[in-house]
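Enquirer: sequence first, predicted model second:
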Amino acid sequence: MSVTGRAWQVWSTTAEVLVTDPAALDEACAIAAERIRLVGDACDRFRADSELSGLRDRAAAGAAVSPVLEYLVAVALDAARATGGLVDPTLGRAMREVGYDRDLRLVQDEDGRPVKAVTTRLPAWRRIRLADGRLTVPDGVELDLGATAKARTADAVADVAAAALGCGVLVNLGGDLATRGPAPAGGWQVTVQDLPGDPACQVSLGSGWGLATSSTRRRTWRRGGETMHHVLDPRTGRPAPPVWRSVSVAAPTAVAANTLTTAAIVDGARALALLQRHGRPARLVDAAGGVLRVCGWPDDRAEAA
């Protein structure tokens, strides 16, 4: 099999599609572009014309939603339940408070305004109601589906492209990877590294895997004299303490892997126990650059799956 691919910019990050049949690349990329468009139309919180933005003033009373948005909210709520709320889709307002209120390329450093902590007695995600195509969100709560929606999009594109084209497919959306269909000889070769100069690991992925990396260093800006990043702790509404530079997890889907990487960043020093409970191969890089591996994550240049 001859692997070929294409990459382009979307959602403040890079989309990449690789296929084992060069003749299928154009169609695979078209499938990816269409799915990315549908998801952006549904839940891009930086677009005033997205469906999610249009619901802000009327979701408290309950509003009909499209099947795409309904499904993406359901995926996000599943992630919240699976992590006991460490991954929380109701952090839209907190994201704005810390300065992540527009496309990351447009976020500017501002040192004049301090960032307030946001706390709630009852996790807001437990108060969301989703049934029969209707969504109810408590007044004052704003949804941010970014992480799980991006990962689920990678899964969906890989699923559809592999089934439609009959070849092996790897989809990478900003570090959320999904592989489907027959893998190339030796597996999909993936370098796991957050930023240049960080410790790197080469792994080989077979078919039917997801791989995700969450980072406290890649998406950063200054606000109120502090360095901010985009992984917020739902218990405080502030960026999670940077115990880990990055966390990578392999799982059957990209959204399952992303859910655990986000939860591990938020859980800080307790992340190792969390990942061991879930039993997924994981690699953590701490603040000093040290690497920890759990649940069978391989040594450098070994196979991950």
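Expert: Now that the structure is in, tell me what you want to look at. Residues are numbered from 1 along each chain as shown.

Enquirer: C-alpha only now, for contacts and for neighbours.
Expert: OK.

Enquirer: run through the neighbouring helices and strands of the helix or strand containing Leu135.
Expert: Secondary-structure assignment from DSSP states H and E places Leu135 in strand 134-136. Strand 134-136 makes packing contacts with strand 63-64, strand 129-131 when contacts are defined by 3 or more CA pairs under 8 Å, 6 or more residues apart in numbering; DSSP states H and E.

Enquirer: name the next helix or strand downstream of the first one, please.
Expert: Following strand 63-64 in sequence order, the next helix or strand is helix 67-82 (DSSP H and E).

Enquirer: in addition, the following structure is provided for comparison:
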Amino acid sequence: MPLLETLPVGPDCAQWEVWGTLARLVVTDPAAVPAAREIAEDVLAAVDGAASRFRPDSELVRACRTGGQPVRVSPLFAGLVSVALRAARDTDGDVDPTVGTALGELGYDADLRWVVLRAVRPRPQPPTPVPVAGWRQIRLRDDELTVPAGVHLDLGATAKAWAADRCAREVARRCRVGALVALGGDIATAGPAPADGWRVRVQDRPGEPHCVINLPAGGAVATSSTVSRQWSGSDVTLHHIVDPRTGQPARRVWRTVSVAAFSCVRANTLSTAALVRGGRATRWLAELGAPSRLVADDGVVRTVAGWSAKEGTR
């Protein structure tokens, strides 16, 4: 289930389904909506062709089938891999692009809409942790990428956020408007904001705690969740946030973590890592000075580093 954001809906807004979630585009000039949507759809199509785990013709899938041999990749895909490796480095490996193999073994090897409809039999949890291959094994030199044999990449933690950033920037630049782009829980803005900022409601599911924030021009927010993308297998509920140290879904200390920043990639990197870090996340985010909202598994909300929003229960 996609995360819920309340965005303006009207002549200044377009929305459509993409990547199993809802894409929403809001601009400050309604006349720019058709052109802005075309720009955003072109960016999303290019990212999908480069980084999808589920398309046999994607650059990602081809790069993972070379048996450890180097392969030439496009500047776009090289950039997406570089962003993923930087996220891994910045989080001490908590956000690791080599979790693709583990996700496949857990049953998440196709679009989630199909995964939830079938009987998934993930591998039994091993008695001792089995870490993923590790991001340091990936070699990227300019446009030459080497993925070790047997390793499958998953750029989902950063590629969607990067796409939100790129869509917002391109729409703002080419249409000369303020733009907000939301891809599920990843929200990016560019260009001039409305007079009172971009008003965004952050909530995981109906009836759960929510808050409303105002993003300034260029602001971004990302919400990562252990409950929005989940499926059942062997009488256990699984989710898509993998702990690279075990190869298993991260222990669910937090239902969701939201982080505000001035790039969606940065916000998503921190929110995903926080789910992996569990109880250590609040201190880490506070030390980074990253305004954050963490919803515990029991629904209790904690905020750090100046996150300021009025909480609601309905």
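Expert: Cool, the structure landed. Here the structure is a predicted model, which means the values were calculated and not measured.

Enquirer: what does the strand holding Leu135 of the first structure correspond to over in the second structure?
Expert: Counting by TM-score structural alignment, strand 134-136 of the first structure falls onto residues 144-146 of the second structure.

Enquirer: equivalent analysis for stretch 71-78 of the first structure, please.
Expert: Under the criterion TM-score structural alignment, stretch 71-78 of the first structure matches residues 79-86.

Enquirer: what's the mean deviation for the matching stretch versus the first structure?
Expert: Taken over the aligned residues, the distance from stretch 79-86 of the second structure to the first structure averages 0.3 Å (mean CA distance after the TM-score superposition for the first structure).

Enquirer: so what touches that stretch?
Expert: Counting by CA atoms under 8 Å, 6 or more residues apart in numbering, the neighbours of stretch 79-86 of the second structure from elsewhere in the structure are Ala51, Val95, Asp96, Pro97, Trp135, Leu140, Leu155, Ala157, Thr158, Ala159, Trp162.

Enquirer: any idea what the second one aligns with in the first structure?
Expert: Residue mapping for Val95 of the second structure onto the first structure gives Val87, with TM-score structural alignment as the criterion.

Enquirer: so its match touches Ala263, yeah?
Expert: Yes - with contact defined as CA atoms under 8 Å, Val87 of the first structure and Ala263 form a contacting pair (5.7 Å).

Enquirer: of the two, who's got more company?
Expert: In this comparison of Val87 of the first structure against Ala263, neighbours counted by other CA atoms under 10 Å, the higher total goes to Val87 at 32 against 27.

Enquirer: mind listing the strands for the stretch 151-300 of the first structure?
Expert: Ranges of strands within the stretch 151-300 of the first structure are 169-173, 176-180, 188-192, 201-205, 209-215, 220-223, 226-229, 232-233, 238-239, 244-251, 282-286, 291-294, based on DSSP state E, counting those that start in this stretch.

Enquirer: for the ones you listed, which one sits closest to Glu110 of the first structure?
Expert: The stretch from those with the least distance to Glu110 of the first structure (CA to CA) is strand 220-223; that distance is 4.8 Å.

Enquirer: mind giving me the packing neighbours of that closest one?
Expert: Identification of packing neighbours for strand 220-223 of the first structure by 3+ CA pairs under 8 Å, 6+ apart yields strand 226-229.

Enquirer: dump the strands of the stretch 151-300 of the first structure to CSV, plus mean neighbour count.
Expert: As requested, the strands of the stretch 151-300 of the first structure are arranged in CSV below (neighbours: other CA atoms under 10 Å):
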stretch, mean neighbour count
strand 169-173, 30
strand 176-180, 30
strand 188-192, 18
strand 201-205, 18
strand 209-215, 26
strand 220-223, 19
strand 226-229, 19
strand 232-233, 24
strand 238-239, 22
strand 244-251, 26
strand 282-286, 24
strand 291-294, 16
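
Enquirer: can you redo the ones you listed as a markdown table with distance to Asp103 of the first structure?
Expert: Listed next are those as a markdown table, based on distance: least, CA to CA, whole Å:
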| stretch | distance to Asp103 of the first structure |
| --- | --- |
| strand 169-173 | 16 |
| strand 176-180 | 19 |
| strand 188-192 | 25 |
| strand 201-205 | 30 |
| strand 209-215 | 17 |
| strand 220-223 | 12 |
| strand 226-229 | 14 |
| strand 232-233 | 17 |
| strand 238-239 | 18 |
| strand 244-251 | 22 |
| strand 282-286 | 27 |
| strand 291-294 | 31 |
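
Enquirer: hmm, back to that, now, of the contacts of stretch 79-86 of the second structure, which are buried?
Expert: For the contacts of stretch 79-86 of the second structure, a burial check counting by 16 or more other CA atoms under 10 Å picks out Ala51, Val95, Asp96, Pro97, Trp135, Leu140, Leu155, Ala157, Thr158, Ala159, Trp162.

Enquirer: which of the residues you listed fall in strands?
Expert: Secondary structure from DSSP state E places Leu140 of these in strands.

Enquirer: could you list which of the buried ones among the contacts of stretch 79-86 of the second structure belong to helices?
Expert: When these are checked against helices using DSSP state H, the ones located there are Ala51, Ala157, Thr158, Ala159, Trp162.
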